[in-house]
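Colleague: Sequence and predicted structure are below.
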Amino acid sequence: MRYLFLFITLSVLQLSCSSSKNVQYNADPSIQLQQILEDGTTIENGITGISLTVISPELDINFSNATGYDSTEKKQALQVEQPFRIASLTKVFVATGILRLHEKSLLSIEDVISKHISQEHIDILRKGGYNPDNITIRHCLMHMSGLYDYAEGGPDYIEEASKDPAKRWTRTEQIQFAMDHGKPQGAPGEIFHYSDTGYVLLGEIIERSLDTGLAEGLRSLLKFNELGMSSTYLESLEERPVSLLPNVKRYMETIDASNWDNSIDLYGGGGLVSNTKDLTVFLQALFNGGIYEQEDTLPIMLLKKEYNGNEVPSQRLGFGSVTGKKSGLEVYLHSGFWGTFFMHIPKYNCSIAMNNTNDGDNNVLQQVIDYVIWLGEQQSKP
C-alpha cells in the first residue's frame, strides 16, 4: 500500500558520502552498524523499534539485529527474527513471479491482461472505462496501466476498511472499488501512476497461469523453501509456520491495526509476512542467479535490455530505482505501508532490509548507506 519511494528518494537516498566525511567510522561493520541501529531508536525521533539486516559478501558485511520494542506498548523487546507484514514489498515478489512465468514461456510480459484474467474482471474493467485489451502485463508491472489505485488513490478505501476491520475483502471487491472511486489516470503506457489495482490483477495472473493459489505459486516460483526463507509466507492464504515468533505490531498512525483482516492488502499488492533476514536472502538470491533460471531475465526486470542508449525510467518492473547524482551509484528499492523497506546496491552486492515498529523520524537508512559507501571506498584504496 503506501508508496514512500518519492519521499525516500528525496530525503534518504542521497547516495553520496558528503554527510559522512566528518564521521569517524569503525571499520568493523558489526560494531558500526550496531551503533547506528541503537542511535536510531530514541524518544526524540519517536521510533519504538527497528529491525535491520545488511548483507554484502564483497564488503564482508553480515549484520542482523534489532533494537527497541515490537509494539508501542513497549512490553516486549524486539527480536530481529520476528516477522511482520511487509505490505508493498510484496510487489517485488509478485513481479519476480511474473517474470519467472515469462521465462518459462507460460506468458509474455507483452501480453494484454485480458488474455490472462477472468471474464468477470474484464467486464468490471470495461464498465469502469478501461480497455483490458490495451493494458499489458508490462504496463501493470511498471505502474503505467492507467488503473486507478483502489488502496490509496484517495482516502476512501482506508476510511471504508476502518469501519469494519474484520471484513474479509476479495480481489473482485477491490477491483470494483477502484472503478467506483476513481477514473482512469491516463492511457496505458502514457504516465506513471502507482497502482495496487494493477498488482492484484498480476496476482490473479499468477494464479491462473499455474492453476493454483497465489501462495503456492509464489512459494514454488520464488523457491522460498530452497532458499531457507522459513519466516516468509502469504498470510491467511497459507499456514503460518508454527516456529515463528509473534508478529511485530502494525500501526496506522496511532491506531493499532495489527488485528485488521489482512485481506485489506493481500492479493498481489501486499500480503506477505517476512523478516529482515529473509528479505535480504531474497535480494541476494535475486541478484546472484538464485531465482531466475535464464541469464537475461534479471536484465529484463531492471530494463537493462530495452533501454540501451536511452534514458531509463526510475520505475523498473517491480522495483523503483535511484542513481546518486554525485556517486553515480545505482540502487533498486521498494518501501511499504507499515514502515518496511528493502534495497539492493549491485556495485557492492549489498542488500539492506529495515522495518520500523511504528513510523517516525529517523535517518538510520541514510547512515547505513553512507557507511556502506565509505566501507566500499576504503576497501578499494590501494
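Modeller: Yep, it's here.
Colleague: from here on, contacts and neighbour counts on C-alpha atoms
Modeller: Fine.
Colleague: What's the end-to-end length of stretch 235-247?
Modeller: 11 Å (CA to CA, to the nearest Å).
Colleague: who's in contact with it?
Modeller: Applying CA atoms under 8 Å, 6 or more residues apart in numbering, the contact partners of stretch 235-247 are 81-85, 213-216, 230-231, 233, 262, 266, 271-273.
Colleague: now that stretch: how far from the chain's centre is it?
Modeller: From the chain centre to the centre of stretch 235-247 is a distance of 19 Å (CA atoms, centre = their mean, to the nearest Å).
Colleague: that older thread, can you tell me which of the contacts of stretch 235-247 are buried?
Modeller: Among the contacts of stretch 235-247, those classed as buried by neighbour count (16 or more other CA atoms under 10 Å) are 81-85, 214-216, 230-231, 233, 262, 266, 271-273.
Colleague: What helices and strands are in contact with the longest helix along the chain?
Modeller: In the chain, taking DSSP state H as the definition, the longest helix is helix 364-380. Contact here means 3 or more CA pairs under 8 Å, 6 or more residues apart in numbering; DSSP states H and E; on that basis helix 364-380 packs against helix 29-39.
Colleague: after the helix it packs on, next one along is what?
Modeller: strand 49-56 (DSSP states H and E).
Colleague: Tell me the buried residues in that following strand?
Modeller: The neighbour-count check on strand 49-56 (16+ other CA under 10 Å) flags 49-56 as buried.
Colleague: Comparison target, given below:
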Amino acid sequence: MRRAHSALVTAATALAVMSAPAAAGAGESGDDGMQRRLDALVDNGAIGVLAEVRDEHGVWRGTSGAAELGTTRKVPARGRFRAGSETKTFVATVVLQLVGEGRLRLNDTIEEWLPGAVPDGDRITMRQLLNHTSGLYDYQDTLPMPPTPEFFANRWRTWTPDELVERAVAEPPTSEPGSAYAYSNTGYVLLGQVIENVTGRSYAEEIERRIIRPLRLHQTSLPGVSPLIRGPHPHGYLPTRLQGRTYLVDYTEMNPSVFDAGGEIVSSAKDMNRFFAALLGGRLLPDRLLDEMTTPGIAGETYGLGLAWRDTSCGIRAYGNDGDALAYQSWTFATQDRRREVTIALTPGINRDLDDVVDAAVDEAICG
C-alpha cells in the first residue's frame, strides 16, 4: 500500500518560496502586462503559474513562481496540469454530439437511460444535468476536504461512479428540477454513465475518439485511476493542519477517480486553447447546438450546457470554463471570434482565494 502522505512542507517554507523572484516569461513574443499579472498571482499566494495567450500578435507563454517548493526550478511553460471542471466542457461536447446524431435528446430523462439511478429520475433531464439545474446534491460536499487530516486518508482510494452518486442521493435535493442553478458534480458523473449506455464505450474513450485524437491534443489525457501526471508539470500542494500548525502537502500524485467525468482531465495550456477554439469555431458542434451550449439554464446565470462565460472589464464577452482539481486550478476563456484566447493554470498555496487576481489576468489577455 502506498503511504498516505508525502513529505510535509511548512507554511514558512512555502511563503519563502512564494516570495522569491518570479521566473521569466517564455514565449514567442513579450507581454510585460501579462507577465506582471502572473507575478501578481505569485505575490498573492500561488506557488507557481503558467499561461498561454493567443491573439493577433501570435502566441505568448509565460510563467512565474516555482515548479516545486523548496527549489528554484521554473514552472514549465508547456507543462501539464489537472484541469478539473474544464473536463465538463469535453463531456458536454460529447453529449451534444450524440444529440446531433439523434442518439440522445436533451429532454431525455435520467430514468430513461439509467433506470433507478436517482430518486425522481423521470423528472430530471439531460439538459438539467448539463446546466446544473437538476437539484441533485453535489457528492463532493459529502467528502472530507483539506485541511482536515481525514481528507488525506482517501488519497489513493478508487471511487466508482455508483459510489459517488449514492453519496449524493443520500442527501436531500437542493431544489426542484429546473427551478434553480446549483453547481453539482453529480450531474456530470451521471452524464458519463449515460454516454457509456448510449455508445457502449466509456466517456473517456468517447472523448479520446471524438475530441482528443481529431484535434491532436497530444498533451491531454483522462488518467482514470492512474495517480501520475506524465511529462513536465508543476507540483501541486494542499494545506493540512497538524499539531495546531498549517502545512503544505505535495498532492501532485493522487487517484483522480474521485473527480470522474466532472473533472479528471490532465492537459496543457496549448491543448486547452486549441480545444475551446475548435469548439467555438464550429469544428465540434453545429451552430444550433453551440447556441444551446451558450444559453443559460436560468435567466441571469452565466453557465449553459457545460460552457461558462464572463463579461470582461472592456465589455468583451469571453467563453470557456474553469477548473479546481484540489492542488491545481485553471481557467480557459476565448472571445467568440477566437481572436483572443487565454489559459492560466496555477498551483495554489495557503491562500487559495485568488479569483480577483485571476480575473485581472484574464482581462489583461482578452482586453489587451
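Modeller: Now that the structure is in, tell me what you want to look at. Worth saying up front: this structure is predicted, and the values here are computed from it rather than measured.
Colleague: what are the ranges of the strands in the stretch 1-150 of the second structure?
Modeller: According to DSSP state E, counting those that start in this stretch, the stretch 1-150 of the second structure carries its strands in the segments 8-10, 46-55, 58-65, 80-82.
Colleague: With distance to Val249 of the second structure added, can I get those in JSON lines?
Modeller: Formatted as JSON lines, these follow (distance: least, CA to CA, whole Å):
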{"stretch": "strand 8-10", "distance to Val249 of the second structure": "5"}
{"stretch": "strand 46-55", "distance to Val249 of the second structure": "13"}
{"stretch": "strand 58-65", "distance to Val249 of the second structure": "18"}
{"stretch": "strand 80-82", "distance to Val249 of the second structure": "16"}
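Colleague: give the contact list for the counterpart of Glu330 of the first structure in the second structure.
Modeller: Using TM-score structural alignment, the equivalent of Glu330 of the first structure in the second structure is Arg317. Taking CA under 8 Å, 6+ apart, we find Arg317 of the second structure in contact with 309-311, 335-336.
Colleague: now Arg317 of the second structure: how far from Ser85 of the second structure?
Modeller: 20 Å.
Colleague: Check Trp309 of the second structure too.
Modeller: Relative to Ser85 of the second structure, Trp309 of the second structure is positioned 14 Å away (CA to CA).
Colleague: Look at these two and report which has more neighbours.
Modeller: Ser85 (25 against 20; other CA atoms under 10 Å).
Colleague: pretty sure the more buried one contacts Gly263?
Modeller: Yes: at 4.5 Å, Ser85 of the second structure and Gly263 qualify as touching, with contact defined as CA atoms under 8 Å.
Colleague: Please enumerate the strands of the stretch 251-382 of the first structure.
Modeller: 251-252, 255-256, 272-274, 320-323, 330-336, 340-345, 350-356.
Colleague: so which of these is the most packed in?
Modeller: The highest average neighbour count among the strands of the stretch 251-382 of the first structure, using mean count of other CA atoms under 10 Å, belongs to strand 350-356 at a mean of 26.
Colleague: report the angle between the axes of it and strand 61-68?
Modeller: Put simply, strand 350-356 of the first structure runs at 10 degrees to strand 61-68, going by axes from the mean of the first three to the mean of the last three CA atoms, to 10 degrees.
Colleague: so strand 350-356 of the first structure versus strand 49-56, what angle?
Modeller: Angle between the axes of strand 350-356 of the first structure and strand 49-56 is 180 degrees (criterion: the same axes, to 10 degrees).
Colleague: residue in the first structure matching Thr294 of the second structure?
Modeller: By TM-score structural alignment, Thr294 of the second structure lines up with Leu302.
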